[in-house]
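> just coords:
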């Protein structure tokens, strides 16, 4: 988990925390507060509002969770929560909820995660019994408010965690509606990995003279810098899956995450990798929480070596065994790249970040380099000769390991019988060939053409004629303002069900009876199929390409 930073009782005692929290931290084996905890906890304990810019891995969950627990009244029996934490995903809701429970164990804190995809009956029972801290996604929290099963009149602290991600997912109006239900004199805490203007706008409207803190990744000494090798391969779109398999064969990662943009892409890549002999698992928003938990258990247990995931599904995940992060596409924003590669190279461990890109995306790679201050090396895609050499090296390594660790005596009878008839060297070569072929050997491979040599892809003709922009299609939804439809409803539904990122959704036009939404032409069919299984504002919409009357 992100927030198991080491911290000692002595280190935290200087931050003014109560004895029960200090004992919990000591029992958890923490030693020293991280920089963001050291700077954020004192002003939060004192009751100030706070805006913090912090990346994953800096310890920010403890930075706001400990002050929230500090401010709880002993023996509190109120049914309504004293603190509300809003997060973008169910994974993060569970992660933060577990952290608050661990830190507040000696306070008998009542913590409830609320999110979609979980039986609402269980949440209703817990809310009736009474809770101290609610950690939830905006949609489900607002749902409880509208049902009048969650009352926020006693809330003393509201935390907006991963605020930039919540806005990208279309939750801006939901957040505004939720904040309107909380007391005006509440303490408000906002954490975000990036600080675009709209985050500043929220801070100006809802926070009172906030303390501002900016933190990068966890600071380390120069000789302990994370060893993350960053590289990119230029590959035409049509050959991207084959290139991914080739790179994985050469890199041979112990455990890796492959990031894709959409659910459909996750499923396609997972199937292709399994067909190549890898143990790959998909992770995306179309899966139940139980399915996700099983996938993560297999990855951490070593029975799966590759996780293929969307950004939202992988948000907040920290897997210690990871050696590689691979971007199947160039991320839509440089900040997303930083979030992804932060999952490897922690605590001095070696790691590798690899990106597959098209020539037209080199400007985005340059933007990433400017943001990170680090160079992304352009590599040449491994050739068939490179791949065969790598496979021979793996065969040699397997043989060396067997010679050093295995009991080989029981095979001597086979060797003696063969060397009586054949030369010992030829016997050894035949055995090596069988081992090599059993491991995949020199399976037929075709050279992957360089992007310059690849045929130029023709831009698809937009559906509906000349009014559409090249590469963009308008989709028709038979639901509009009369049904209470808002732009964020469409963005949230499309991003949540299809896996398309909020940044890839274009202009939205809503009339009384219908709505038009721009999406990439390449994703139009996927969005249409995904929307047929979903509901918006309680209705299952009809979705199709816009038909224009000529």
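Nice, thanks for sending it over. This is a predicted model, so every value here is computed, not measured. Residues are numbered from 1 along each chain as shown.

> C-alpha only now, for contacts and for neighbours.
Will do.

> chain neighbours aside, what residue packs nearest to residue 154?
If the residues on either side of it in the chain are set aside, residue 154 comes closest to residue 82, at 5.6 Å by CA to CA, 6 or more residues apart in numbering.

> neighbours around residue 410, how many?
Residues within reach of residue 410, counting by other CA atoms under 10 Å, total 8.

> adding another structure so you can compare the two:
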């Protein structure tokens, strides 16, 4: 077995010119053959070329840039880092850092993840001792540069990972400022799931005759998801938790990830599912790395069947036995949908991707269909009758499976004593009743109201308003926000004098509080302070997160706005 693995590894990764220490690490990790992005990228990166790669989550791009980065690394040779990797989130910073450490363990590589929400004193201590590779979020990296605690003049390689995500979070100017601190004669590598014009503009400004590799949209969309069953259910917000439980009862996944937008939503859904009898675990940025590792260990070990997570916390995760990905909300960006459901379609695995959509989110589903080139089937929510039938079917299949067991003889004496007073059919029916009750018994739930698809509602609306009208209803889209609920203004004690920009606030709120950038409302920046609108339901979470974060190198005063500033 070991000889087969070594031969396969030598034929695959050794052919790319990697040093023996890296080949040993790859063999020990069980890596046998490079993925397409690794095969295309590693050799030119080792040769020193700049590179632009379009690659989605799950294609192996971390190893594609980490292995060449380690190939030429002289670990411990300098107190200042020789490689810098910029990532959009603290979760990804941890994951990339761990990957670099695993690949470079025989090289004694010194890797430091740098991100907000972690005590800066710990990062300062490690930086003073010296590091080889820094992996961090733009805001915290710039923070260290301004404090003069991170010197980048020795950097030979810069990697921009998930570049489109960093720009969406408002880090464009931070990236420009960071690159200005690195030597001009450096190798620059850029990976992005999508290639909008602004990404191409960064590549033209900062990369020198880069090699371009495209494995993103085609791989992450239609071609990568042929075995994933995609479906959506229309449900009002008030009934979403009940709908989720009912869908899970019918689908019965072996292992599933339920994606939510916020930490609070993750906790609420987790509690609800556990109350329904599922073994569900929460995974979000509020957990320590040890806690996240234990959660993932229980999921992979089978003691947990449902993982309820935010995008940030779940980025980069790959679970072999995953059968279902469930979107508790429609993702705000079509690319995010592709990244999520790609987890269940990796390596030719089959599975299901299910989305719970509120009526106002139907147009977002159309945008996803345009990106993937695939139709998302609109399904009817299971009724109480459907659920009762499913549970009876579960009883039947459970008994059928038990009938093939080879240890049934020990129950013959019990059966004989029971049939002394009752016929065999009555005994069997009583056993089936007990098994049915152990599986939840008869369903005693209210029916969930059905919602007509948007097209039907539009048609009815035109009929009622007369010819020529194409309005859907009387709602108006919010400015800068996706929801229509109440908002509140948050006071942040930093303003123009501190160099604060709107994107700094949006990036901090998205990165630290987990609030989608599209849910951030109007921003007003004065000389001394700033005001930002956020949903009322998320205000306290945003205040807590920003109060423990640094923005533009400072920890601001953050509170609810008081009028008459």
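Perfect, I can see it now. Predicted model, so just to flag it, every value in this text is computed and none were measured.

> tally of neighbours for the residue nearest to residue 154 of structure 1?
Residues near residue 82 of structure 1, counting by other CA under 10 Å, number 24.

> residues contacting it?
Neighbour list for residue 82 of structure 1: 72, 132-133, 152, 154-157 [criterion: CA atoms under 8 Å, 6 or more residues apart in numbering].

> can you pull the contacts of the aligned partner of residue 524 of structure 1 in structure 2?
Under the alignment (TM-score structural alignment), residue 524 of structure 1 pairs with residue 536 in structure 2. For residue 536 of structure 2, the contact set (CA under 8 Å, 6+ apart) comprises 485-488.

> go again with 10 Å.
485-490 (CA atoms under 10 Å, 6 or more residues apart in numbering).

> now do residue 34 of structure 1
Neighbouring residues of residue 34 of structure 1 by CA under 10 Å, 6+ apart: 3, 5-7, 11, 57-60, 62-63, 218-219.

> give me that answer again for 8 Å
5-7, 58-59, 218.

> how about residue 528 of structure 2?
493-498.

> are any of the contacts of residue 536 of structure 2 buried, and which?
Neighbour counting with 16 or more other CA atoms under 10 Å marks 487-490 as buried within the contacts of residue 536 of structure 2.

> mind putting those residues into TSV with distance to residue 541 of structure 2?
Listed next are those as TSV, based on distance: CA to CA, whole Å:
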residue	distance to residue 541 of structure 2
487	13
488	12
489	13
490	11
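
> among these, name the ones in strands.
Taking DSSP state E as the definition of strands, these contribute 487-490.

> and which of those is nearest to residue 184 of structure 2?
Among these, residue 490 lies closest to residue 184 of structure 2 (CA to CA), at 40.3 Å.

> wait, isn't the closest one in contact with residue 561?
Yes: taking contacts as CA atoms under 8 Å, residue 490 of structure 2 lies within contact range of residue 561: 5.1 Å.

> overlap in contacts, these two.
Common neighbours of residue 490 of structure 2 and residue 561 (criterion: CA under 8 Å, 6+ apart): residue 531.

> returning to that earlier point: what is the nearest of the contacts of residue 528 of structure 2 to residue 47 of structure 2?
Distance ranking of these against residue 47 of structure 2, using CA to CA, places residue 498 first at 42.2 Å.

> could you count how many residues lie near the closest one?
Residue 498 of structure 2 - counted by other CA under 10 Å - has 15 other residues nearby.

> distance of it from residue 139 of structure 2?
14 Å (CA to CA, to the nearest Å).

> which of the ones in strands among the buried ones among the contacts of residue 536 of structure 2 lies closest to residue 91 of structure 2?
The nearest member of these to residue 91 of structure 2, counting by CA to CA, is residue 490 at 25.7 Å.

> contacts only, for the closest one.
Contacts of residue 490 of structure 2 (CA under 8 Å, 6+ apart): 531-534, 539, 543, 558-561.

> same thing with residue 304 of structure 2?
Residues near residue 304 of structure 2 by CA under 8 Å, 6+ apart: 255, 279-281, 298.

> average offset of the longest helix seen in structure 1 relative to structure 2?
Criterion DSSP state H: the longest helix present in structure 1 is helix 384-405. For helix 384-405 of structure 1, the mean deviation from structure 2 after alignment is 1.4 Å (mean CA distance after the TM-score superposition for structure 1).

> other SSEs contacting that helix?
When contacts are defined as 3 or more CA pairs under 8 Å, 6 or more residues apart in numbering; DSSP states H and E, helix 384-405 of structure 1 packs onto helix 240-251, helix 424-438.

> contact partners of it?
Contacts to helix 384-405 of structure 1, defined as CA under 8 Å, 6+ apart, come from residues 246, 249-250, 432, 435-436, 439, 441-442, 445-447.

> tell me the one of those nearest residue 511 of structure 1?
Residue 511 of structure 1 lies nearest to residue 246 out of the contacts of helix 384-405 of structure 1, by CA to CA, at 49.0 Å.

> what lines up against that closest one once you look at structure 2?
When structure 2 is aligned by TM-score structural alignment, the residue opposite residue 246 of structure 1 is residue 246.

> quick one: residues contacting that match.
Residue 246 of structure 2 sits next to 382, 387 when contact means CA under 8 Å, 6+ apart.

> would you list every one of the strands in the stretch 401-550 of structure 2?
487-492, 523-525, 530-535 (DSSP state E, counting those that start in this stretch).

> now render those as TSV, adding distance to residue 309 of structure 2.
Formatted as TSV, those follow (distance: least, CA to CA, whole Å):
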stretch	distance to residue 309 of structure 2
strand 487-492	25
strand 523-525	29
strand 530-535	21
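
> out of those, nearest to residue 360 of structure 2?
For residue 360 of structure 2, the closest of the strands of the stretch 401-550 of structure 2 is strand 530-535, at 17.1 Å, according to CA to CA.

> check contacts around the closest residue in space to residue 306 of structure 1 that isn't next to it in sequence.
Distances taken as CA to CA, 6+ apart put residue 280 closest to residue 306 of structure 1, at 4.6 Å, once the chain neighbours are dropped. Neighbouring residues of residue 280 of structure 1 by CA under 8 Å, 6+ apart: 270-271, 273-274, 304-308.

> for residue 454 of structure 1, state which of those residues is nearest.
Each of these was scored against residue 454 of structure 1 by CA to CA, and residue 273 proved nearest at 23.0 Å.

> ok, the closest one to residue 401 of structure 1 distance?
Applying CA to CA, the value for residue 273 of structure 1 to residue 401 of structure 1 is 26 Å.
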